[in-house]
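Novice: any chance you can model this:
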Amino acid sequence: MAAYIIAQINIADRETYSKYEARFMDAFTRFGGRLLSVDENVHVLEGDWSYTRTVLAEFPSKPAALEWYDCHEYQALAAFRHAASVSNVVLLDAFAANPG
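Specialist: Purely as a prediction, here's the structure:
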């Protein structure tokens, strides 16, 4: 079953963050990741949304997403993101529709 990552990011240092962006896709796609949305101008329908970037990503499964997130290559790369921004990142299971 598919799994989704939602990241809410406040980028403070675009130059350092660009080092994260430059190599992100290489590590991400090796684990079956697919970017569904990267948006810096979301349309807020309710509540507050004070993030400079919102990301929605899909993986073929929760284990694949965790394997990507925990891999040495991504964690080394994530150090640039951590240095340049503050983030909330969650992993969600896909909704399993009830056939009846």
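Novice: for the rest of this, base every contact and every neighbour count on C-alpha atoms.
Specialist: Fine.
Novice: where do the helices sit along this structure?
Specialist: 14-29, 62-70, 72-84 (DSSP state H).
Novice: other SSEs contacting the longest one?
Specialist: The criterion is 3 or more Cα pairs under 8 Å, 6 or more residues apart in numbering; DSSP states H and E, and the helices and strands that helix 14-29 contacts are helix 72-84.
Novice: structure for this one too, so we can compare:
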Amino acid sequence: MTNEPNPDSVLRRTVLKSGAIIAGALGMLPSATASGRENETQADKTTPSEPVQSQKGYVIAIDGITDRDRYMNEYFPVAAETTAVHNGEALVISFDPTVLDGEWCHDLTIVLEFPSVQAAEEWYADDALREVRQIRHETTAYSNKIITSQYSPEDQA
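Specialist: Model (predicted):
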């Protein structure tokens, strides 16, 4: 017996995790938000003693890019650098995803993972990222981003 993970089970867990994150972000989870807390509002803040702090935070972004050269040369490097500064990791960066159902007309889809929702919020508020935010707006027809917490089945209990 080896300690190597089964590639099929790793892929399955990754797909299930991604689906749960997206379902939570889209409000498809019954009677709770993606964090599993009912009646959550943006004004709600957790404290370090609450279990949500141990959950990872995710930024999901879709952009309709109108000036790809400028976006990739002026905005994207700063976004990538600040992601690393806040211990984030890009899980998905896709210009051409395979559409399984419906329509997906976005030029860029990104999923970033952070150690916590607070870390994701701190990334978005980072001064260096704020400085290039206008470039993102100037180089996209739209730029939609959300922050959500990791989905956990225990949160539904």
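Novice: the longest helix anywhere in structure 2 maps to which residues in structure 1?
Specialist: Looking across structure 2 with DSSP H, the single longest helix is helix 7-25. Aligned using TM-score structural alignment, helix 7-25 of structure 2 spans no residues in structure 1.
Novice: buried ones in that helix?
Specialist: If you call a residue buried by 16 or more other Cα atoms under 10 Å, then helix 7-25 of structure 2 has these buried ones: S18, A20, I21, I22, A23, G24, A25.
Novice: now render the residues you listed as TSV, adding distance to L129 of structure 2.
Specialist: Listed next are the buried residues of helix 7-25 of structure 2 as TSV, based on distance: Cα to Cα, whole Å:
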residue	distance to L129 of structure 2
S18	25
A20	28
I21	24
I22	24
A23	27
G24	26
A25	23
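Novice: pick the one among those closest to G57 of structure 2.
Specialist: Distance to G57 of structure 2, by Cα to Cα, is smallest for I21 among the buried residues of helix 7-25 of structure 2, at 9.9 Å.
Novice: counting neighbours, what do you get for the closest residue to that closest one other than its chain neighbours?
Specialist: For I21 of structure 2, ignoring the flanking residues on the chain, the nearest one in space by Cα to Cα, 6 or more residues apart in numbering is Y151 at 6.0 Å. The number of residues packed near Y151 of structure 2 is 25, by other Cα atoms under 10 Å.
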